[in-house]
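1. quick one, structure for this:
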Amino acid sequence: MRQLKRQSVCLLGALSVTGMLQAAPAADEEPLALKRGCMNCHAIDAASGGGRKVGPYFVDVAKRYAGQSQAVETVAERVQSGSKGLWLNQGVRVPMPRNPQVTKEEAQRLVAWILGLK
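-> Sure, this is the predicted structure:
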């Protein structure tokens, strides 16, 4: 019985730590977004960046993909390969260009940061 309690306490502790790690916000990747040219077409929100550019606000991207388990992978792939027509309902008519200068690791870091914006 004592062994079972000890295992239960360890499991609960591990789950708590895992939950805290997952809840931690992504590092601020705005400097990388600037370096890789993301901010030429996107702004974080309406209050920053002087209004809508040609791409959706990053906070709108975060809202669209909130709660989707494969969001980082999906959006990171679109960052690298480009896409079109995904934001027509938001008035975005310009396609997302390919970004071969952005590595897969950078795309995932950028997207994790974007999806963590509120």
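2. rest of the way, CA atoms for contacts and neighbours
-> Will do.
3. what about the closest residue to Ala46 other than its chain neighbours, which SS state?
-> Excluding its sequence neighbours, the residue lying closest to Ala46 (CA to CA, 6 or more residues apart in numbering) is Arg52, at 6.6 Å. Classification of Arg52 using DSSP: H, G, I helix; E, B strand; the rest coil returns coil.
4. for Arg52, give me its contacts.
-> 42-43, 46 (CA atoms under 8 Å, 6 or more residues apart in numbering).
5. kindly report the same for Leu21.
-> Counted by CA under 8 Å, 6+ apart, Leu21 has zero contacts.
6. name the element it belongs to?
-> helix 2-23 (DSSP states H and E).
7. looking at this, Val94 is in a helix?
-> No: per three-state DSSP, Val94 lies outside any helix segment and is coil.
8. Cys38 versus that one, what's the distance?
-> As judged by CA to CA, to the nearest Å, Val94 and Cys38 stand 14 Å apart.
9. in this protein, which spans are helices?
-> Assigned by DSSP state H, the helices in the chain fall at 2-23, 30-35, 58-65, 71-81, 104-115.
10. buried stuff in the third one?
-> Judged by neighbour count using 16 or more other CA atoms under 10 Å, the buried positions of helix 58-65 are 58-62.
11. another sequence for comparison is provided below:
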Amino acid sequence: MMMKLMMIAASAALLLSGVASADDDKDEAKALAQKNACMSCHGVDKKIVGPAYKEVAKKYADDKTAQARLVAKVKAGGKGVWGEIPMPPNPQVKTEDVQKIVAWVLSLK
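-> A predicted model of the protein is given here:
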């Protein structure tokens, strides 16, 4: 009985640490978006110059290739998907950072 209780407690601790880790990842990604001036043009839930991140998440919700395509678009820049105002290229942002930001954006509901 004692062993079973210890296993349940250990399992609960692992689950809680996973939740904290996921929240930490989201906080890190949002901080990266702020640090790299992404939030100057994109709001989480409102359009600024570019689309709101929640709109991006909604548009690509069922697209399994969205992560890779959006990482490439952030690095290279683009125009035409959300209007005529171009998104400038961001080659100076580390690819790993862009991947974290894009994963966070796509996770927004």
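12. list the TM-score for the superposed pair.
-> Once superposed, chain against chain, the TM-score is 0.73 (TM-score structural alignment, normalised by the length of the second structure); 87 aligned residues with a CA RMSD of 1.9 Å.
13. follow-up on the earlier one: pick the most deeply packed of the helices of the first structure.
-> Of all the helices of the first structure, helix 104-115 has the most neighbours on average by mean count of other CA atoms under 10 Å, namely a mean of 21.
14. mean shift of it relative to the second structure?
-> Compared with the second structure after the fit, helix 104-115 of the first structure shows a mean deviation of 0.7 Å (mean CA distance after the TM-score superposition for the first structure).
15. OK, contacts around the nearest residue to Ala103 of the second structure once chain neighbours are set aside?
-> Nearest residue to Ala103 of the second structure in three dimensions, chain neighbours excluded: Gln67, at 6.7 Å (CA to CA, 6+ apart). If you count contacts by CA under 8 Å, 6+ apart, Gln67 of the second structure has them with 99, 102-103, 106.
16. neighbours around Trp87 of the first structure, how many?
-> By the criterion of other CA atoms under 10 Å, Trp87 of the first structure has 17 neighbours.
17. map it across to the second structure for me.
-> Using TM-score structural alignment, the partner of Trp87 of the first structure in the second structure is Trp82.
18. its match against Ile48, yeah?
-> No: counting by CA atoms under 8 Å, Trp82 of the second structure does not reach Ile48; the two are 11.9 Å apart.
19. chain neighbours aside, what residue packs nearest to Tyr53 of the second structure?
-> The nearest residue in space to Tyr53 of the second structure (CA to CA, 6+ apart) is Val44, at 4.8 Å.
20. now Lys30 of the second structure
-> Here the residue nearest Lys30 of the second structure, using CA to CA, 6+ apart, is Ile101, at 6.8 Å.
21. measure that neighbour to Cys38 of the second structure for me?
-> 9 Å.
22. and what of Gly50 of the second structure?
-> 10 Å.
23. ok, the equivalent of Leu34 of the first structure over in the second structure to Glu28 of the second structure distance?
-> Structural correspondence for Leu34 of the first structure with respect to the second structure (TM-score structural alignment): Gln34. Distance of Gln34 of the second structure to Glu28 of the second structure, given as CA to CA: 10 Å.
24. number of nearby residues for Ala61 of the second structure?
-> 14.
25. follow-up on the earlier one: residue in the first structure matching the residue nearest to Ala103 of the second structure?
-> Superposed on the first structure with TM-score structural alignment, Gln67 of the second structure falls opposite Val72.
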